[in-house]
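What shape does this take:
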Amino acid sequence: MNVFDAVKQSVTTRQAAEMYGLRIRRNNMASCPFHNDRTPSMKVDKRFHCFGCGADGDVIDFVSRLYGISSLKAAQKTASDFGISYDSKPVKTKPKKAVCKKSDVQIYAEAEQRCFKVLSDYYHLLKKREKDYAPNMEDEIWHPLFVEALQKKSHLEYLLDILVFGEIEEKALLVMEYGKEVASLEQRISEFICREAKTGIGNSQ
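Okay, the predicted model is just below:
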């Protein structure tokens, strides 16, 4: 069985989405990671479909779009992360069509979208930490993650307001200044969510 069939038969899109940090509600709805989604508009189950931006596909399509990688790499990543065995013989793929080089406008739009998504994810993570690690008693020593949430939440709100309501010059300056920090922050968020999901940190708070 090749990697594509192995993944599709073993993992639903919902399982992969939750593994990679997407919060899904009981009605299988989640905030779409592929556009600035203020209200949950993506239905995630065996497949996924966003009623806002139209993104649609199976588990491999989801991982491919989420990480900006090819379908083959997405299938291999998912198989590796979920411990799925498969026939590792080379998979024949159709020749790729020539892809036009992205314009500066497209590159900036993607950078701005990524910046908003990462900062938004971090903001929601801080809100969760503030709730999960809040002291139960007045004389209790504050948890470092609770302190971080108190210190940084307001600043994140300010940055997100700029990305939503600011002038183009303000947005461009923010995206440029926070470019490297966003990449580092994205990795930290991913690692924390995966670690928290595996260990159950915060569930007992």
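
Going by C-alpha atoms from here, please, whenever you check contacts or count neighbours.
Fine.

For the helix or strand where V182 lies, which helices and strands make contact with it?
In this structure, V182 sits in helix 179-199 according to DSSP states H and E. When contacts are defined as 3 or more CA pairs under 8 Å, 6 or more residues apart in numbering; DSSP states H and E, helix 179-199 packs onto helix 104-132.

Sequence B follows; please return its structure for comparison with A:
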Amino acid sequence: MNVFEAVKQNVTTRQAAELYGITVSRNGMAVCPFHNDKNPSMKLDRRFHCFGCQADGDAVDFVSRLFQLPSKEAAMKLADDLGIAYDNRQKPTVKPHIREPTPEQKYRQEEMHCYKVLCEYFHLLQKWEQQYAPQTPEDDLHPLFVEALQRKTYTEYLLDSFLDGSPEERRELVAQQGKEVMKLEQRIAEWTTAGTLHRGTGQKQPGTDRER
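A predicted model of the protein is given here:
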């Protein structure tokens, strides 16, 4: 079994993406690493397809694009990293075994996670800016509207830095934003949970009433 057959029979694109630090949601969506994607627009399963840039293919194609490798080298990298045996004498292959991530893979996972949380927070700020905008000049400014005005531009700057910054700049950004991202992730989770509960009961979320 040659390397292409061995890899394609044993590895899904989702397995390959997660191995190399791409965060994939439960429904198989991820931020596309092949274009400036601010919303998860790539679907990953056995194959992958991006609804933004139209990138498409199998696990070998994905790794080839991700590391800018020829197809054969990409297949060999997958086989080596996952412990898949192959040759031209039909030796049996072994089941894929996900090895302990390397420091570089761990960093890439952290970078993608940081970017994902900032994306979610940015979308929340956009929502708050519209939902809690004052309707009349006499309305008091809602705290969430104020937060949106204060944080949206800076959060967008951070997202642009992830997309356009050099590897060194992105590493520095991840190191600087680590604790803040943890706080944002907790806040997003609490807000999402509160929103779900209040939608289920028909009540308003806490702090959504405007004071006159």
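
Need the TM-score between these chains.
Remark: TM-score between the superposed chains equals 0.55 [TM-score structural alignment, normalised by the length of the first structure]; 136 aligned residues with a CA RMSD of 3.8 Å.

quick one on the thing from earlier: quick one: buried residues of the helix holding V182 of the first structure?
The neighbour-count check on helix 179-199 of the first structure (16 or more other CA atoms under 10 Å) flags 179, 182, 185-186, 189-190, 193, 197 as buried.

Take the residues you listed and write them to JSON lines, including distance to F48 of the first structure.
What follows is the buried residues of helix 179-199 of the first structure, written out as JSON lines (distance: CA to CA, whole Å):
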{"residue": "G179", "distance to F48 of the first structure": "29"}
{"residue": "V182", "distance to F48 of the first structure": "26"}
{"residue": "L185", "distance to F48 of the first structure": "26"}
{"residue": "E186", "distance to F48 of the first structure": "23"}
{"residue": "I189", "distance to F48 of the first structure": "23"}
{"residue": "S190", "distance to F48 of the first structure": "21"}
{"residue": "I193", "distance to F48 of the first structure": "21"}
{"residue": "A197", "distance to F48 of the first structure": "21"}
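
before we move on, back to that, which part of the second structure lines up with the helix holding V182 of the first structure?
With the alignment judged by TM-score structural alignment, the segment of the second structure matched to helix 179-199 of the first structure spans residues 178-198.

mean shift between that stretch and the first structure?
Taken against the first structure, stretch 178-198 of the second structure registers an average deviation of 1.3 Å after superposition, with mean CA distance after the TM-score superposition for the first structure.

tell me which element the residue of the first structure most remote from its centre falls in.
Checked against the mean C-alpha position of the first structure, the extreme residue using CA atoms, centre = their mean is D139, at a distance of 36.4 Å. Taking DSSP H and E as the definition, one finds D139 of the first structure inside no helix or strand.

For the counterpart of it in the second structure, give its distance to R210 of the second structure.
D139 of the first structure maps onto E138 in the second structure when the alignment is built from TM-score structural alignment. As defined by CA to CA, to the nearest Å, E138 of the second structure lies at a distance of 11 Å from R210 of the second structure.

how deep is T102 of the second structure tucked in, by neighbour count?
T102 of the second structure is surrounded by 11 other residues when neighbours are defined as other CA atoms under 10 Å.

wait, doesn't S41 of the first structure sit right on M29?
Yes - S41 of the first structure is within contact range of M29, at 6.5 Å (criterion: CA atoms under 8 Å).

Compare neighbour counts for the two and give me the winner.
M29 (20 against 17).

Find the residue closest to that one in space, skipping its chain neighbours.
Computed as CA to CA, 6 or more residues apart in numbering, the closest residue to M29 of the first structure that is not its neighbour in sequence is K43, at 4.5 Å.

which SS state does the one you found fall under?
The three-state label for K43 of the first structure, taken from DSSP: H, G, I helix; E, B strand; the rest coil, comes out as strand.

which residues sit in contact with it?
By CA atoms under 8 Å, 6 or more residues apart in numbering, the contact list for K43 of the first structure reads 28-30, 49-51.

Okay, it and L66 of the first structure: tell me how far apart.
Relative to L66 of the first structure, and taking CA to CA, K43 of the first structure is found at 15 Å.

and what of I162 of the first structure?
Between I162 of the first structure and L66 of the first structure the distance, using CA to CA, works out to 24 Å.

now swap in S10 of the first structure and tell me
Following CA to CA, the distance that separates S10 of the first structure from L66 of the first structure is 19 Å.

Compare these two (neighbour count), which wins?
L66 (14 against 11).

so that one is in which element?
When the helices and strands are read off by DSSP H and E, the one containing L66 of the first structure is helix 59-67.

residues in the second structure aligned with that helix?
By TM-score structural alignment, helix 59-67 of the first structure lines up with nothing in the second structure.

for that helix, packing partners?
Right, helix 59-67 of the first structure is packed against helix 3-10, helix 13-19, helix 71-82 by 3+ CA pairs under 8 Å, 6+ apart.

before we move on, back to that, for the match of helix 179-199 of the first structure, give me every contacting residue.
When contacts are defined by CA under 8 Å, 6+ apart, stretch 178-198 of the second structure is touched by residues 114, 117-118, 120-121, 204-205.

cool, and stretch 152-161 of the first structure?
Where contact means CA under 8 Å, 6+ apart, the residues beyond stretch 152-161 of the first structure that reach it are 116, 119-120, 123, 126-127, 174.

Give me the buried positions along it.
For stretch 152-161 of the first structure, the neighbour count (16+ other CA under 10 Å) marks 153, 156, 159-160 as buried.

I'd like these written out as CSV, with secondary structure and distance to D104 of the first structure added.
Listed next are these as CSV, based on DSSP: H, G, I helix; E, B strand; the rest coil; distance: CA to CA, whole Å:
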residue, secondary structure, distance to D104 of the first structure
K153, helix, 32
L156, helix, 27
L159, helix, 23
L160, helix, 23
